[in-house]
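# Sequence and predicted model, in that order:
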Amino acid sequence: MPASAGVRRRGAVRSEEARMAVLDATGRLFATQGYDHLTIEGIAAQAGVSKQTIYRWWSSKSAVVADALIEDKLLPDHPVVPDTGDIRADLIAWMQSLVDLVAEPGNDGLVRSLVAAACESPDIGTRLNDALGITATVSTRIEAAVAAGQLPADLPVTEFVRALVGGFVLYSLERTEPAPDVAERLVRALLH
């Protein structure tokens, strides 16, 4: 008989209602307090659950935040690459919206949190990428620009997108005040 058949795991049964309450609370608290002031205790109180309930589902605050982001509870209107017909301007606008997001008070730990969560679990990294659609949507926009002749036909799209996103992540991890033209400089460096 398989280990899971007929055997109940120890501890309380996981409740989907409690899980969603935690994710909703995480989204609300993140919106009002930012990442740096978000605590497991605060999330538990807001959700009406115990800390132990949270730790049954997630290993850390980073993992809770990542799941809240994946479930569209954190940034339901996350920045997307616009399509004005000018790929350079569109990428700069998108990158600037990301820079502005992490520059908001309390949000500077967001990217570090997501990187930490992805390092804890490769599944979280994959789910974050899929949920945010960064690779897919940015790649689609880049491919359209290549097809329109705005970018070289031999541009390695996957590597370009990884470099663009990676540049943003590295910038975010540095914890420095953003230069006013950081988005433009990053896009320009990659397009030259």
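Nice, I can see it. From a predicted model like this one, the values you see are computed outputs, not experimental measurements.
# CA atoms for contacts and neighbours, from now on please.
Noted.
# number of nearby residues for A47?
The number of residues packed near A47 is 19, by other CA atoms under 10 Å.
# same question, A189
Count around A189 with other CA under 10 Å applied: 10.
# and it, what helix or strand is that in?
Here A189, judged by DSSP states H and E, is contained in helix 182-191.
# isn't A68 right up against R28?
No: using CA atoms under 8 Å, A68 is not in contact with R28, being 10.2 Å away.
# so who does A163 touch?
For A163, the contact set (CA atoms under 8 Å, 6 or more residues apart in numbering) comprises L190.
# Next one: it relative to L91, how far apart?
Look at A163 and L91: by CA to CA, to the nearest Å, they are 13 Å apart.
# Kindly report the same for I40.
Distance, I40 to L91, using CA to CA: 36 Å.
# Looking at these two, which is more packed in?
L91 (24 against 18).
# now the angle from the helix or strand hosting the more buried one to helix 182-191?
Taking DSSP H and E as the criterion, L91 maps to helix 87-103. Counting by axes from the mean of the first three to the mean of the last three CA atoms, to 10 degrees, helix 87-103 lies at 140 degrees to helix 182-191.
# what's in contact with helix 87-103?
Residues from elsewhere that reach helix 87-103, judged by CA under 8 Å, 6+ apart: 79-84, 107-111, 142, 145, 150, 168, 172, 178, 182-184, 187-188.
# try it against this one:
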Amino acid sequence: MPSPDPARRNENARRAVLDATLDLLQEVPYPRITIEGIASRAGVGKQTIYRWWASKAAVLFDAFLLLSARDGSDTPQLPDTGDLQADLTLVLRATVVELNDPRLSDPMRALATELAQDESLAEAYHRQLDAPLREAKRQRLREAQEAGQLADDLDLDVAIDIIWGPILNRWLQRSGPLSDEYVDALLRTALRGMRP
């Protein structure tokens, strides 16, 4: 009989912890989640969690990475049909669906709270999640610029902030509804100022 593979057992325990964290976020507000509660739900000892993660926020971040990996997107890429406004409408409407989904919005809100307070966690988030996605956005806008759909002197990083920022701001501050109508109005307004 072959001996058990410790690496496999560790990966199973790690996944159990991350899945337990995501499950608990559907049942309990993030501030009330504890390492003990995660350990109990995952069927592991508290010391196992502390061996792999420095804090509850670090567990949440890895759980969020797992959630992101489940959608199958290794290298993010925005659609390019040749119609920038249609492509951005598709992407932003999908973003709104995610932000409005309580199964995703609760973990994302918890992560946003932790990022605002933990500089090293914010750096890891930007390096592992935000930077690749931002590069995909920049690439799509660059292609539109090369096709003459956006002004030659447009600062693409500022354009990204102008297009995506209002949606995230409205969601984070709960300052108004996120809807297809809002996306359409946002894109009409933003792109009007970015065209040649």
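All right, it came through fine. Fair warning: this is a prediction, and the values are worked out from it, not measured in the lab.
# list the residues that contact both of A68 and R28 of structure 1?
By CA under 8 Å, 6+ apart, A68 of structure 1 and R28 have these common neighbours: L74.
# if we can go back for a sec, and the contacts of helix 87-103 of structure 1, which of them are in helices?
In helices, defined here by DSSP state H, the members of the contacts of helix 87-103 of structure 1 are G109, L110, V111, I142, A145, F168, S172, V182, A183, E184, V187, R188.
# To which residue of structure 2 is the second one aligned?
Correspondence of L110 of structure 1 to structure 2, assessed by TM-score structural alignment: P107.
# any idea how far its match lies from F61 of structure 2?
Where F61 of structure 2 is concerned, P107 of structure 2 sits at a distance of 9 Å (CA to CA).
# for Y182 of structure 2, same thing?
Distance from Y182 of structure 2 to F61 of structure 2, by CA to CA: 29 Å.
# neighbour-wise, which of those two wins?
Between Y182 of structure 2 and F61, counted using other CA under 10 Å, F61 has the larger neighbour count: 24 against 17.
# And the equivalent of that one over in structure 1, which helix or strand is it part of?
Counting by TM-score structural alignment, F61 of structure 2 corresponds to A66 in structure 1. Assigned by DSSP H and E, A66 of structure 1 belongs to helix 61-70.
# Contacts made by that helix with the rest, please.
23-24, 26-27, 39-40, 58, 74-76, 113-114, 116-117, 124, 127-128, 131-132.
# Just the buried ones from those residues?
Neighbour counting with 16 or more other CA atoms under 10 Å marks 23-24, 26-27, 39-40, 58, 74, 113-114, 116-117, 124, 127-128, 132 as buried within those.
# Nearest to V49 of structure 1 among those residues?
Among these, I40 lies closest to V49 of structure 1 (CA to CA), at 10.5 Å.
# quick one: contacts for G85 of structure 1?
Contact analysis of G85 of structure 1 by CA under 8 Å, 6+ apart lists A145.
# How much space separates the aligned residue in structure 2 for it from I49 of structure 2?
Matched to structure 2 by TM-score structural alignment, G85 of structure 1 sits across from G82. G82 of structure 2 sits 48 Å away from I49 of structure 2, going by CA to CA.
# before we move on, what about L111 of structure 2?
For L111 of structure 2 relative to I49 of structure 2 (CA to CA), the value is 18 Å.
# how close does F30 of structure 1 sit to V161 of structure 1?
On the measure of CA to CA, F30 of structure 1 and V161 of structure 1 end up 28 Å apart.
# between those two, which one's more packed in?
Between F30 of structure 1 and V161, counted using other CA under 10 Å, F30 has the larger neighbour count: 24 against 19.
# Would you confirm that the more buried one contacts I40?
No: the criterion here is CA under 8 Å, and F30 of structure 1 misses it with I40 at 11.8 Å.
# what is in contact with those two at once?
Common neighbours of F30 of structure 1 and I40, using CA under 8 Å, 6+ apart, do not exist here.
# okay, now A136 of structure 1: neighbour count?
Neighbour count of A136 of structure 1, defined by other CA under 10 Å: 14.
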